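Participant: only geometry, no sequence info:
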């Protein structure tokens, strides 16, 4: 959607107390526009967390230097350690694991129908050569990028919940939801006002 809201307060001028802002604009259109604005703002704030080519390889080596893991654990650990800023796809992790195995840097052992990967001596040497610095540390994800991504995710989930109340809630439930959103907005601004 294009255009902007008029009004004061709220995110992007969104005022949850209004009945539509623009003439003919319903609450769901407003929530869609809120979502787009939020994605733009959060996306701009977190755009520095894009991972470089080869970071999956470095991440896999760093994790396997700690302990053997299977592919899904590797994906989960990368997401967790980057505070949600980076979740590589299986389509990037599993080919990297195969490449590392082909290079003799890792080995796979199957148990319980699952392959568990661990470093070989050559892999351990390469991981140590990298200085043990994982991509999520060098990209600044521990300090801020990941938390901004988590904020974006929480904001999107809040907008989805508000839309659901708008679609299926009673008039009283919608009024209660507006009160909750107004309170949340005030609390968020009070966080910024803290020293």
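Facilitator: All right, it came through fine. Please read these numbers as outputs of a predicted model, since none were measured by experiment.
Participant: okay, CA-based contacts and neighbour counts for the rest of this
Facilitator: OK.
Participant: can you pull the contacts of residue 182?
Facilitator: Residues near residue 182 by C-alpha atoms under 8 Å, 6 or more residues apart in numbering: residue 16.
Participant: what about it, helix or strand, and which?
Facilitator: Using DSSP states H and E, residue 182 maps to helix 171-193.
Participant: Also residue 118?
Facilitator: Secondary structure from DSSP H and E places residue 118 in strand 114-119.
Participant: so after that strand, what's the next helix or strand?
Facilitator: On the C-terminal side of strand 114-119, the nearest following helix or strand under DSSP H and E is helix 121-129.
Participant: Buried residues, that following helix. List them.
Facilitator: Buried positions in helix 121-129, judged by neighbour count with 16 or more other C-alpha atoms under 10 Å: 123, 124, 126, 127.
Participant: who's in contact with that helix?
Facilitator: In this structure, residues lying in contact with helix 121-129 by C-alpha under 8 Å, 6+ apart are 58, 61, 62, 65, 104, 105, 106.
Participant: Comparison target, given below:
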């Protein structure tokens, strides 16, 4: 993680001081909280970073989703976010103009339902979507967080959340046990890399 972990391991000093236990400043619970907060931040999607997708990706994503079922614009945005594991949430300013462009090309038709426009593919749009060889943008190799990376990031954030909970509410003994578990997990992860 670019050297963001404390060099002395999880048990080294921390500015959070005695978080969740009676060890005082620099106790295992405070160091655990700091380290796991850094892990959580390392896995968070970075706005405007590598998760930014190209204009053609929005078009491909819209066609891919509408090939499954008709949707309104907000549904499309939410589905893209869900399927990319939260790493890509296109703005309304990119989705709605794309929908309009696709409608102008005769690939998408809009129908008013309950005060909302619902978009569906026309026959020409379905043919275009069927001809597309590439996987959906959230499945592509160009998306750093796609596939296995999404699963790994979620597991890392879940672990960080559990460790932070121990740091906040656990006793000193529980924090010490958590540090041992995390140190063991770190060693095992590096051992996995060493095998490859």
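Facilitator: Okay, I see it. Quick caveat: nothing in here was measured; it's all calculated off a predicted structure.
Participant: Tell me how the two chains score on TM-score.
Facilitator: Scored against TM-score structural alignment, normalised by the length of the first structure, the superposed chains reach a TM-score of 0.63; 179 aligned residues with a C-alpha RMSD of 4.0 Å.
Participant: Quick one: list the elements packing against the strand holding residue 118 of the first structure.
Facilitator: Packing partners of strand 114-119 of the first structure (3 or more C-alpha pairs under 8 Å, 6 or more residues apart in numbering; DSSP states H and E): helix 55-66, helix 71-81, strand 106-111.
Participant: switch the cut-off to 10 Å
Facilitator: Contacts defined by 3 or more C-alpha pairs under 10 Å, 6 or more residues apart in numbering; DSSP states H and E place strand 114-119 of the first structure against helix 55-66, helix 71-81, helix 90-102, strand 106-111, helix 121-129.
Participant: just those: most buried one?
Facilitator: Stretch with highest mean neighbour count among these: helix 55-66 (a mean of 20; mean count of other C-alpha atoms under 10 Å).
Participant: Check which helices and strands it sits against.
Facilitator: Where contact means 3+ C-alpha pairs under 10 Å, 6+ apart, helix 55-66 of the first structure is packed against helix 71-81, helix 90-102, strand 106-111, strand 114-119, helix 121-129, helix 135-138.
Participant: try it again with 7 Å
Facilitator: When contacts are defined as 3 or more C-alpha pairs under 7 Å, 6 or more residues apart in numbering; DSSP states H and E, helix 55-66 of the first structure sits against strand 114-119, helix 121-129, helix 135-138.
Participant: so how far is it from its chain's centroid?
Facilitator: Helix 55-66 of the first structure has its average C-alpha position 20 Å from the chain's average C-alpha position, going by C-alpha atoms, centre = their mean, to the nearest Å.
Participant: what's the angle from it to helix 121-129?
Facilitator: Angle of helix 55-66 of the first structure versus helix 121-129, following axes from the mean of the first three to the mean of the last three C-alpha atoms, to 10 degrees, is 110 degrees.
Participant: Helix 55-66 of the first structure against the second structure, how far on average?
Facilitator: Comparison of helix 55-66 of the first structure with the second structure after fitting gives an average deviation of 1.8 Å (mean C-alpha distance after the TM-score superposition for the first structure).
Participant: what's that helix in contact with?
Facilitator: Residues from elsewhere that reach helix 55-66 of the first structure, judged by C-alpha atoms under 7 Å, 6 or more residues apart in numbering: 74, 93, 96, 118, 119, 124, 127, 132, 134, 135.
Participant: need those residues in CSV with distance to residue 155 of the first structure, can you?
Facilitator: As requested, the contacts of helix 55-66 of the first structure are exported to CSV (distance: C-alpha to C-alpha, whole Å):
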residue, distance to residue 155 of the first structure
74, 27
93, 29
96, 33
118, 38
119, 39
124, 41
127, 37
132, 34
134, 28
135, 26
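Participant: re earlier: the helix holding residue 182 of the first structure vs the second structure - mean distance after superposition?
Facilitator: Compared with the second structure, helix 171-193 of the first structure is 2.1 Å away on average (mean C-alpha distance after the TM-score superposition for the first structure).
Participant: Report the buried residues of that helix.
Facilitator: For helix 171-193 of the first structure, the neighbour count (16+ other C-alpha under 10 Å) marks 174, 177, 178, 181, 182 as buried.
Participant: aligned partner of the first one in the second structure?
Facilitator: Residue 174 of the first structure maps onto residue 175 in the second structure when the alignment is built from TM-score structural alignment.
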